[in-house]
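S.K.: what follows is a predicted structure for the sequence shown.
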Amino acid sequence: MASNNVVLITGANRGIGRQMAASLLLRPATTVIATVRDPAHELSKSLSDLPASEGSKIIVSVFDAKKGPDALLAALADAGIQHLNLVISNAGNSDAFRSVLETDPSALRDDFEVNAVGPFRLFQGCWPLLSKAETGSDKKFVLITSSVGSIAGMEEESFPGSRTAQARRRPTGSPRRLARSWRARGCKSASFTLGKWHFRTVCEHDTMKYN
């Protein structure tokens, strides 16, 4: 296990997370830990069918960003995972794109718990495994964020997203702070906004019907 590159991706059952898992599995000697909220869902089950390169494999594990990574870390220990080289915090949540007046504060709090607090919990929980990566190898923590949370991009967005914007805005600068604070420990951190994707939750909103 020590010679393998071990990558953990949250929210890997669909969309961006799934594609990253599929791409990384095609690299040799790579263990991909793909986390899902519902392991019984057909998309979660089908992760095990993704093609893998020689010496590579996928481990599907349960992770709920609202509850923190304790159960996930216990499952990784049971699976014999002793280190992590890369953690990709991709899991996010927002089931509505509404204006400020239509937004339920409790729903905003739920989104904040997943999208803003979740990555902090994930880094804190995964650091012991990241710190055990082989000497000389990079330790990386990557946050997948959204342009909806961008202050500079507010004028470019054409749909209401009060909940998502507030919740996504908080973690966007976190990797930059992590990069400065943990550079001496060999940890690299970055955030990526991958543009406008046809997310299921976005496409279902009346103002965002795609052809």
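M.R.: Now that the structure is in, tell me what you want to look at. Numbers count the residues shown, from 1 in each chain.
S.K.: going forward, measure contacts and count neighbours with C-alpha atoms only.
M.R.: Fine.
S.K.: hmm, residue 118 is touching residue 90, no?
M.R.: No. Taking contacts as Cα atoms under 8 Å, residue 118 lies outside contact range of residue 90: 10.0 Å.
S.K.: how about residue 82: what's its closest non-neighbour residue?
M.R.: Leaving out its chain neighbours, the residue that sits closest to residue 82 by Cα to Cα, 6 or more residues apart in numbering is residue 129, at 6.4 Å.
S.K.: spit out the contact partners of the one you found.
M.R.: Residue 129 makes contact with 82-84, according to Cα atoms under 8 Å, 6 or more residues apart in numbering.
S.K.: repeat that with 10 Å
M.R.: Applying Cα atoms under 10 Å, 6 or more residues apart in numbering, we find residue 129 in contact with 73, 76-77, 81-87, 139.
S.K.: putting a second one here so we can go through both:
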Amino acid sequence: MIAAATTTYLVTGANRGIGLGLVTTYLARPNSTIVAAVRDPNHATSKALADLPKGAGSNLIVVKIDSLSETDADQAIAELQSKYNITALDVVVANAGVASVYPAVHEAQAKDMIEHYRINVVAVPILLRAVLPLLKQSTQGAKFVTIGSVAGTIGDMEKVAVPNAAYGPSKAAVSWISRKIHFENPDLISFNVHPGWVQTEMGNKGAVAFGLESAPQTLEESISGLVKLFDGATRETSGGKFLSYDGTELVW
């Protein structure tokens, strides 16, 4: 009997929120290798990943990738190759991000805008550079997905009428980078995804700041949609697009 092919996923920001939801779902599948990239592997939330249920033939690898580091991603890939004999990546989800303040444009502080840009934007090409050689070894249609947000939309900005002058511009930049990756890498399935306004720690913090009790989308609703979207994505249907977790195409 021929052994089932293993699908290898790498998810950043993997110990909480959307990242944790993706890791939990993928790890429960059979014949899957999940690379959970976290800022601090020794944090309690990172160590707790080891207790997640695993599907038959599936395994978890935890690596350190801090979005503020210019070297962590390269070191993590080197570790995957040398220590774990990982020769290919099939799906990479650039999920790690920050949304910590919600100023109007005239209230935005330089330090906050720079922090959001550094973590939400600059970390993406650093990650891509590190993972691209292994993505090119995939035989399953390699995917590089950026987690974006309608907070960064320009064409539909009037529909997102909240002060967000640190997070919003950073997600607009992520949209540009994601689309550019699509055109620069013809063998890669790359697209940008709005996961919904999700009931995670970050999502609920934003909701409270805007006068709501909680974010509108449940984590389960978001993860279910994202996983379905990622599974079915092709370069023709998804490449270079800005999509909602439910598959709807969004305005850049």
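M.R.: Now that the structure is in, tell me what you want to look at. Remember, predicted model here, so these are calculated numbers, not experimental data.
S.K.: re the thing from before, quick one: the residue nearest to residue 82 of structure 1 is in a helix?
M.R.: Yes. Residue 129 of structure 1 forms part of a helix when assessed by DSSP: H, G, I helix; E, B strand; the rest coil.
S.K.: what lines up with it in structure 2?
M.R.: In structure 2, the residue matched to residue 129 of structure 1 (TM-score structural alignment) is residue 134.
S.K.: its match and residue 179 of structure 2, how far apart?
M.R.: In this view, residue 134 of structure 2 and residue 179 of structure 2 are 20 Å apart by Cα to Cα, to the nearest Å.
S.K.: neighbours around the corresponding residue of structure 2 for residue 143 of structure 1, how many?
M.R.: Mapped onto structure 2 by TM-score structural alignment, residue 143 of structure 1 lines up with residue 146. Around residue 146 of structure 2 there are 26 other residues, counting by other Cα atoms under 10 Å.
S.K.: the residue positioned nearest the centre of structure 2 and residue 196 of structure 2, how far apart?
M.R.: Geometric centre of structure 2, nearest residue: residue 95, 2.0 Å, by Cα atoms, centre = their mean. Distance, residue 95 of structure 2 to residue 196 of structure 2, using Cα to Cα: 13 Å.
S.K.: so what sits against both of the two?
M.R.: Residues touching both residue 95 of structure 2 and residue 196 (Cα under 10 Å, 6+ apart) are residue 148.
S.K.: strands of structure 1, residue ranges please.
M.R.: Taking DSSP state E as the criterion, structure 1 carries its strands at 5-9, 30-36, 57-62, 86-89, 139-145, 187-193.
S.K.: got CSV for those strands, with distance to residue 19 of structure 1 too?
M.R.: Below are those laid out as CSV (distance: least, Cα to Cα, whole Å):
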stretch, distance to residue 19 of structure 1
strand 5-9, 11
strand 30-36, 11
strand 57-62, 13
strand 86-89, 12
strand 139-145, 13
strand 187-193, 15
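S.K.: between those strands, which one is closest to residue 156 of structure 1.
M.R.: Nearest to residue 156 of structure 1 among the strands of structure 1 is strand 187-193 (14.2 Å), distances taken as Cα to Cα.
S.K.: list the buried residues of the closest one.
M.R.: 187-191 (16 or more other Cα atoms under 10 Å).
S.K.: what's the answer for stretch 176-186 of structure 2, then?
M.R.: Buried, per 16+ other Cα under 10 Å, within stretch 176-186 of structure 2: 177-179, 181-182.
S.K.: ok, stretch 151-167 of structure 1 next?
M.R.: Judged by neighbour count (16+ other Cα under 10 Å), stretch 151-167 of structure 1 contains these buried residues: 159-167.
S.K.: over to that stretch now: how far is its first residue from its last?
M.R.: 12 Å.
S.K.: pull the residues that contact that stretch.
M.R.: Applying Cα under 10 Å, 6+ apart, the external contacts of stretch 151-167 of structure 1 come out as 92-105, 107-117, 146-150, 168-169, 196, 202, 205-208.
S.K.: now for the contacts of residue 129 of structure 1: which two are most distant?
M.R.: Farthest pair in those (Cα to Cα) is 77 and 139. Separation: 18.8 Å.
S.K.: of these two, who's got more company?
M.R.: Using other Cα under 10 Å as the criterion, residue 77 of structure 1 and residue 139 rank with residue 139 on top: 24 against 13.
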